[in-house]
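1. I'd like to go over a predicted model; first the sequence, then the structure.
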Amino acid sequence: MGPARVCRSWRRAARDDPALWRRIDMRGHADLHRRVDLCGMARAAVRSAKGRCEAFWAEYAADDGVLQLLVEQAPSLKSLRLISCQDIIRFEEEIKKLPLLEELEISLFTNIGGKHVFEAVGKACPELKHVRFNSYRFINLGNREHSDDEDYYYDYDDNDLKYKKDDDALGIASMHGLCTLQLFGNSLTNEGLRAIFDNCPHLESLDIRHCFNITMDDTLQAKCARIKTLKLPYDSTDDYGFPVCSPLLSVGIYSDSDTLGSFGIYSDSDDCDYGDYILDSDDYDGYCDPFRYLNGVYEAELGPEDRMFLKGMRMLLRDDDDDDY
């Protein structure tokens, strides 16, 4: 979005040539998400593509409105990467309307996942070849052996627990054309991983770092032999693209629902940080003010790239507003 600042001719090109907006990358500005309406910027960018957007990558820059706009105005979308976009509620409903997707990333979410979600993706997106589903951290779903309130923690038998741990994996196993898969910090077990191997014959790249429920037995080692690029649970995370949080190896669960997404997680740990804010901190309550658009952002506090990004977006949004009249 910086080219619009170079000169008038570049600005006209950025505004009038939709081919320049075929790939929209809204990552790398997470530090601005409390002060800037990144979703508003994303909507303006999608409109500028005029139906030609083929790749949309967002970090804190997508909500249900952005997703719906992509469905309506990006019929050729092939790559969708969503990172820390917690305001997306209707993911399962909207993803069914993007049948040409070849690449999907859902990273650092707390409200998207489960067998039914990934089965819906697999059914609606037959061309899907690349999937990333990365968690904040590994959480070992289990029951506390000693609880003061037995009604608070449900006592699941081993089969039920295994099903819940493999919920995501069993859904991903329905994506038969999958070539690459990254599952960071997932709770899947050997059974879930075997289901993926057995149902995804084209799988060539697999990253299951921090998936500590996996035990590499002879059966899995034999299945892994066909994988060209393999990263196992205890492999180095130096090249992982997100901060690595310490795993929670012993937690309790409680729920009155059958869906994993509504499970509560209890832990003795006091450092459960999500992204760059602490859930119990004072600034969490007001971390996202949708009415605080570009005004109120002090450019002196920003680096040169962020300043250019904001100035370019101001021009784009102004042009977008002018087109509405």
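-> Good, I have the coordinates. Numbering: from 1, shown residues only.
2. contacts and neighbour counts: CA atoms only from here.
-> Fine.
3. Asn213 against Thr189, yeah?
-> Yes. Between Asn213 and Thr189 a contact is recorded at 5.1 Å, counting by C-alpha atoms under 8 Å.
4. packing partners for the helix or strand containing Ile106?
-> Element membership for Ile106, per DSSP states H and E: strand 103-107. Applying 3 or more C-alpha pairs under 8 Å, 6 or more residues apart in numbering; DSSP states H and E, one finds that strand 103-107 contacts strand 79-83, strand 130-134.
5. ok, and here's another one to check against it:
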Amino acid sequence: MEGESEFRHWDELIPDALGLIFRNLSLQEVLTVIPGVCKSWRRAVIGPYCWQEIDIEEWSNRCQPDHLDRMVEMLITRSSGSLRKLCVSGLHNDMMFSLIAENAGSLQTLRLPRSEMSDSIVAQIAGRLSAVTFLDLSYCSKIGAPALEAIGKHCKLLVVLCRNMHPLDTADKLSQDDEANAIASTMPKLKRLEMAYHVISTEIVLKILSSCALLEFLDLRGCWDVKLDDKFMKGNFPNLKVLGPFVMDYYEMNDWDDCSDYSDGSEYLAWEFLAGEMGDYDDDDEIYEGMWDAEGRLEELELRFYDGIEEDAGIYGWPPSP
């Protein structure tokens, strides 16, 4: 109609559409920039629309443990039971695993590398992970065959299991055939299995192959005791791709460095979101300026303001819209 704009305003998009768009932004931008653009974008970020798929694995590798716990709790709570994907590294609190399980009704992809769950907590929560099809428990050194058996018995839809280990975590082990046996006995629908740097035998690998008939990819890097005949494998498993055991990978090229240590490079983000979660941002300029200046990150962040958010701008300590 004449006089009407031919373009719709961004703040008129439905929250579901905004959630899809915001997935292309970094965690920092979604939590610290987007809420200050306009009221509708703030509502989208606070609601479940942006948090059906949560991937904070990269950030979690660098943050402090207490910040990580509060971040995971906040984002899972925001998902409001609609969580389909969760990727986070280094969880160490049993309460976090229970929280994940309580909100796992729709969860299909779960990546928890370098986390410190135990066999007992996995046995308790495995029954609530029945919808999971992709599971990554790599570098989780405190679990073993009991946890994998519980997962196999309850996660009947599981098609991908990543259970890679750090070479130093398995160097003193005599055998991990019990883990491989748990996989072979309870996970027949697997299509992809990663077991790098496990101390396992050729016999147990053959048992996995005979039990998991749908297997398409098997990662055996660093499983030095496994000897598979090429002719036998091509004749009996023509559609299976096997990686290893003699393949140079990250650990060998980097002297087995452990890249799981966090740095303080993301502390400013943790404190920003925690302050925002407790309510309006405090006007303690000295605290926030110290966080930004210490990291030298302020110049990297581009802030854009639009009409209609002047009343909210003061909350974040940002100038009003031009």
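-> Cool, the structure landed. Keep in mind it's a predicted model, so treat the numbers as computed, not measured.
6. TM-score for these two?
-> Comparison of the two superposed chains (TM-score structural alignment, normalised by the length of structure 2) gives a TM-score of 0.66, and 246 aligned residues with a C-alpha RMSD of 3.4 Å.
7. which residues does the residue nearest the centre of structure 2 contact?
-> Nearest to the mean C-alpha position of structure 2, counting by C-alpha atoms, centre = their mean, stands Cys87 at 1.1 Å. For Cys87 of structure 2, the contact set (C-alpha atoms under 8 Å, 6 or more residues apart in numbering) comprises 54-57, 109-112.
8. hmm, who's touching the strand holding Ile106 of structure 1?
-> With C-alpha under 8 Å, 6+ apart as the test, strand 103-107 of structure 1 has contacts from 78-84, 112, 128-136.
9. swap in 7 Å and give it another go.
-> Contact partners of strand 103-107 of structure 1, identified using C-alpha atoms under 7 Å, 6 or more residues apart in numbering, comprise 78-84, 128-135.
10. what helices or strands is the helix or strand following that strand leaning on?
-> Remark: after strand 103-107 of structure 1, the chain's next helix or strand is helix 115-124, criterion DSSP H and E. Under the contact criterion of 3 or more C-alpha pairs under 7 Å, 6 or more residues apart in numbering; DSSP states H and E, helix 115-124 of structure 1 touches helix 167-172.
11. against structure 2, where does the very next helix or strand once past the helix it packs on fall?
-> For helix 167-172 of structure 1, the following helix or strand on the C-terminal side (DSSP H and E) is strand 180-182. The counterpart of strand 180-182 of structure 1 in structure 2, using TM-score structural alignment, spans residues 192-194.
12. and for stretch 37-45 of structure 1?
-> Residues 67-75 of structure 2 are where stretch 37-45 of structure 1 lands when matched by TM-score structural alignment.
13. what's in contact with that stretch?
-> Against stretch 67-75 of structure 2 from outside (C-alpha under 7 Å, 6+ apart): 51, 60, 96, 270.
14. between the contacts of strand 103-107 of structure 1, which sits nearest Leu294 of structure 1?
-> Comparing these against Leu294 of structure 1 with C-alpha to C-alpha places Ser84 closest, at 20.3 Å.
15. touching, the closest one and Phe109? I think so.
-> Yes. Applying C-alpha atoms under 7 Å, one finds Ser84 of structure 1 in contact with Phe109, separated by 5.6 Å.
16. before we move on, back to that, out of the helices and strands packed on strand 103-107 of structure 1, which is closest to His176 of structure 1?
-> Using C-alpha to C-alpha, those put strand 130-134 closest to His176 of structure 1, at 11.2 Å.
17. just to revisit the earlier point, highest neighbour count among the contacts of stretch 67-75 of structure 2?
-> When neighbours are counted by other C-alpha atoms under 10 Å, Trp51 leads the contacts of stretch 67-75 of structure 2 with 27 neighbours.
18. which residues does the residue mapped onto it from structure 1 contact?
-> Under the alignment (TM-score structural alignment), Trp51 of structure 2 pairs with Trp21 in structure 1. Applying C-alpha under 7 Å, 6+ apart, we find Trp21 of structure 1 in contact with 48-49, 53.
19. tell me the one of the residues you listed nearest Lys123 of structure 1?
-> Nearest to Lys123 of structure 1 among those: Cys53, at 22.6 Å, using C-alpha to C-alpha.
20. quick one: neighbours of that closest one, just the number.
-> Count around Cys53 of structure 1 with other C-alpha under 10 Å applied: 26.
21. burial measure for whatever residue of structure 1 lines up with Asp178 of structure 2, as a count.
-> Aligning on TM-score structural alignment places Asp178 of structure 2 opposite Asp167 in structure 1. Neighbourhood size, Asp167 of structure 1 [other C-alpha under 10 Å]: 23.
22. just to check, Asp167 of structure 1 is in contact with Gly114?
-> Yes. The criterion here is C-alpha under 7 Å, and Asp167 of structure 1 meets it with Gly114 at 5.2 Å.
23. give me the common contacts of the two.
-> With C-alpha under 7 Å, 6+ apart, Asp167 of structure 1 and Gly114 have no common neighbours.
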